[in-house]
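Novice: Following is a predicted model, sequence given first.
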Amino acid sequence: MVSTATGALARGTHEIVVDGVRQVFHVAGSGPVCVAHSGGPGIAWEYLRVPALERHLTMVYLEPVGTGDSGRLADPRDYRLEVYARFLHEVIEYLGAPRVFVLGHSHGGFVAQRYALDHPDRVAGLILFGTSPVTGEEFWGAAMAEVGRFPERHPGRPEASGVADAFQEALAAATDEDYTTSLRRILPLYFADYWAHAEALAPMRDGLRAWIDPMRGEEPAPFDVRDALGSIAIPTLVVAGAHDFICGTRWARMLHDGIPGSRLTVLPDSGHMGHLEEPEAFTRAVAGFVRESAQAER
């Protein structure tokens, strides 16, 4: 393994090699170590950066394999949760900290759950943000129903009427460029009120990059760890946006009810991107959880 910066937790960009494939990650901030895995799958890591958290934590942001400057897998069928979790594990091992906090957003939350179940001894605390313990027909059916209702929620926005078609285009995109373009069009779906923050979000939207995961996030069988949640003894924080169309409070409460002693924070004015819509509340919830978990361990 090699790194482009001196010291595994030195601020800046780092690179290791896992089974001949490049894995890039970025370190910022100070405090307890928190490794963040972004969602998608296939979305560039930058949207998940939370500078306010970096005042409390040493944030380690992965560029998931298959995205950004990280390498690509030779076999497209290898873009599976167990592989994402293995790359996450190699980064955590490289960091050298006895245990770290793991924050997973959306599909990254699936990776985080898989990792916590497989390597509980390496996780000081688990932060499951905008995610679910299960996918499958019911999960996707509920999400698509919310996509269909989106124009009704924003009757004064003509742009909202085209979001459902753009969502289907994103699912069918054949190139990285088409996928990125479609995601920028459907970005309002991921917010309680995108237009209330449109000016502030413009740089993020314009810089959004995405790469097609050939597996489209699908496993040989739908993701489902509900029966295993009771075995998670790690301190866990579940964060959800009240208006999240895809991983909303229904799924968050399922996580909360299934993981003993977990804490649930619902952001009332957020969709799937609560760290952008309610950054102060998000930071307060995560930083407070980490602080209290660290104190309880002493």
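Specialist: It's in.

Novice: make it CA atoms for all contacts and neighbour counts henceforth
Specialist: OK.

Novice: Need the three-state assignment for residue 126.
Specialist: strand (DSSP: H, G, I helix; E, B strand; the rest coil).

Novice: Can you tell me the closest non-neighbouring residue to it?
Specialist: Nearest residue to residue 126, sequence neighbours excluded (Cα to Cα, 6 or more residues apart in numbering): residue 236, at 4.6 Å.

Novice: which residues touch the one you found?
Specialist: For residue 236, the contact set (Cα atoms under 8 Å, 6 or more residues apart in numbering) comprises 125-128, 259, 261-263.

Novice: same thing but 6 Å
Specialist: With contacts taken as Cα atoms under 6 Å, 6 or more residues apart in numbering, residue 236 has the following neighbours: 125-127, 262.

Novice: Please report the distance of it from residue 83.
Specialist: Note on residue 236: its distance to residue 83, by Cα to Cα, to the nearest Å, is 23 Å.

Novice: Repeat that for residue 163.
Specialist: 32 Å.

Novice: who has more neighbours, those two?
Specialist: residue 163 (22 against 14; other Cα atoms under 10 Å).

Novice: The more buried one - that's part of a strand, no?
Specialist: No: assignment of residue 163 by three-state DSSP gives helix, placing it outside any strand.

Novice: Once you drop chain neighbours, what's closest to it?
Specialist: residue 186 (5.5 Å).

Novice: how about that neighbour, secondary structure?
Specialist: Per three-state DSSP, residue 186 ends up helix.

Novice: Could you pull out the helices in this protein for me?
Specialist: Under the criterion DSSP state H, the chain contains helices at 81-95, 107-118, 137-153, 163-172, 176-186, 198-207, 249-258, 274-277, 279-297.

Novice: take the one below as the second:
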Amino acid sequence: MEPIVFIPGLLCTEILFAPQLGAFSDHPVMVADHRSHESIAAIAQAILAAAPERFSVVGLSMGGYIALELVRQAPGRISRLALLNTLARPDTPEQTEHRERLIALANDGKFDRVAPALFPKFVAPARTGDETLRETVEEMAHETGPQAFIRQQRAIIARIDQRPNLAAITCPTLVLAGEQDQLMPVEVVREIHEGIPASRFECLPGCGHLSTLEQPTDVIRILKDWITC
């Protein structure tokens, strides 16, 4: 079975992929650590140093930024690519300003406010009262910690525009969006699909940003199809 590298999003850990890791237990799997570097390029280089020679990659949100950088740096090592709830565009000034405010909270000893502030945007509106999901997001944030969160935000702010590189991607690629994703609207996720020749696009109805936790069964089904195509 081909190895799969899972890359979590901002403020997320391997818990983000807990249902999928169980479903793919017959594959060699690795969950990438993206907490120690301040650039997407450096994170990708560290993953390539630790990963098998050739592997499939699944990235959600920030993990998608990193996945696109992996295939840019080492296209011959990536056999399949799954980009979940992510985009290829660089940060907008408004997004950067918001990130700087969250960094300031973390620097001021108020990191405990970050996850509660982000949670309503992380999930579909109907899930904002889901206490189990809220606790999961807060657990991942606690495990990440303020300094790693700041490094992740700095890396995201400085990321490059990957849109000019999409046409060069030739491996089987899945692009997945959540219909109610408030952070990565369907149209900007679809832009990746439109840029990658022969990629497959899926949109999950009623799903927010954390698709792997909100609709784990559907995501597993789609990934199972992707890994065998």
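Specialist: Here it is on my side, so go on. Remember, it's a predicted structure, so these values are computed and weren't measured experimentally.

Novice: The residue nearest to residue 163 of structure 1 maps to what in structure 2?
Specialist: By TM-score structural alignment, residue 186 of structure 1 lines up with residue 118 in structure 2.

Novice: How about residue 146 of structure 2, nearest residue that isn't a chain neighbour?
Specialist: residue 106 (5.6 Å).

Novice: repeat for residue 289 of structure 1
Specialist: residue 237 (7.0 Å).

Novice: Centroid-nearest residue for structure 2?
Specialist: Residue closest to the average C-alpha location in structure 2 (Cα atoms, centre = their mean): residue 60, at 1.9 Å.

Novice: In contact with the counterpart of that residue in structure 1: list those residues for me.
Specialist: Counting by TM-score structural alignment, residue 60 of structure 2 corresponds to residue 105 in structure 1. Neighbour list for residue 105 of structure 1: 38-39, 129-130 [criterion: Cα under 6 Å, 6+ apart].

Novice: Residue 76 of structure 2: neighbouring residues, count only.
Specialist: Neighbours of residue 76 of structure 2 (other Cα under 10 Å): 13.

Novice: Now which residue in structure 2 aligns to residue 132 of structure 1?
Specialist: Using TM-score structural alignment, the equivalent of residue 132 of structure 1 in structure 2 is residue 87.

Novice: can you tell me how far the spatially closest residue to its match that is not a sequence neighbour sits from residue 42 of structure 2?
Specialist: Leaving aside its sequence neighbours, residue 87 of structure 2 sits nearest to residue 189 (Cα to Cα, 6+ apart; 5.3 Å). Using Cα to Cα, we find residue 189 of structure 2 at a distance of 24 Å from residue 42 of structure 2.

Novice: what do you get for residue 140 of structure 2?
Specialist: 22 Å.

Novice: likewise residue 185 of structure 2?
Specialist: 27 Å.

Novice: Go ahead and confirm residue 99 of structure 1 touches residue 120.
Specialist: No: between residue 99 of structure 1 and residue 120 there is no contact under Cα atoms under 6 Å: 9.2 Å.

Novice: Wait, residue 204 of structure 2 touches residue 178, no?
Specialist: Yes: assessed by Cα under 6 Å, residue 204 of structure 2 is found in contact with residue 178 at 4.9 Å.

Novice: Which one's more surrounded, the two?
Specialist: Per other Cα under 10 Å, whichever of residue 204 of structure 2 and residue 178 has more neighbours is residue 178, with 28 against 17.

Novice: And that one? What does it align with in structure 1?
Specialist: Per TM-score structural alignment, residue 178 of structure 2 is aligned with residue 241.

Novice: Kindly report the same for residue 201 of structure 2.
Specialist: Per TM-score structural alignment, residue 201 of structure 2 is aligned with residue 264.

Novice: Might you report the residue contacts of that match?
Specialist: 237-238.

Novice: Relative to residue 233 of structure 1, how far out is it?
Specialist: Taken as Cα to Cα, the span from residue 264 of structure 1 to residue 233 of structure 1 is 16 Å.

Novice: likewise residue 38 of structure 1?
Specialist: 23 Å.

Novice: Of these two, give the one with the bigger neighbour count.
Specialist: Neighbour count, other Cα under 10 Å: between residue 38 of structure 1 and residue 233, residue 38 has more, with 27 against 15.

Novice: thought residue 243 of structure 1 was touching residue 269?
Specialist: No: counting by Cα under 6 Å, residue 243 of structure 1 stays clear of residue 269, with 7.1 Å between them.

Novice: From residue 290 of structure 1, how far out is residue 31 of structure 1?
Specialist: Taken as Cα to Cα, the span from residue 31 of structure 1 to residue 290 of structure 1 is 10 Å.

Novice: Structure 1: which residue goes with residue 220 of structure 2?
Specialist: So, by TM-score structural alignment, residue 220 of structure 2 is matched to residue 283.

Novice: Keep only those of the contacts of residue 105 of structure 1 that are in strands.
Specialist: residue 129 (DSSP state E).

Novice: Just give me the closest of the contacts of residue 105 of structure 1 to residue 210 of structure 1.
Specialist: Distance to residue 210 of structure 1, by Cα to Cα, is smallest for residue 39 among the contacts of residue 105 of structure 1, at 10.6 Å.

Novice: what about the residue nearest to residue 87 of structure 2, how many residues close to it?
Specialist: 25.

Novice: Could you check which residue of structure 1 pairs with it?
Specialist: Under the alignment (TM-score structural alignment), residue 189 of structure 2 pairs with residue 252 in structure 1.

Novice: just residue 22 of structure 2 next, same as before
Specialist: Under TM-score structural alignment, residue 22 of structure 2 pairs with residue 54 in structure 1.
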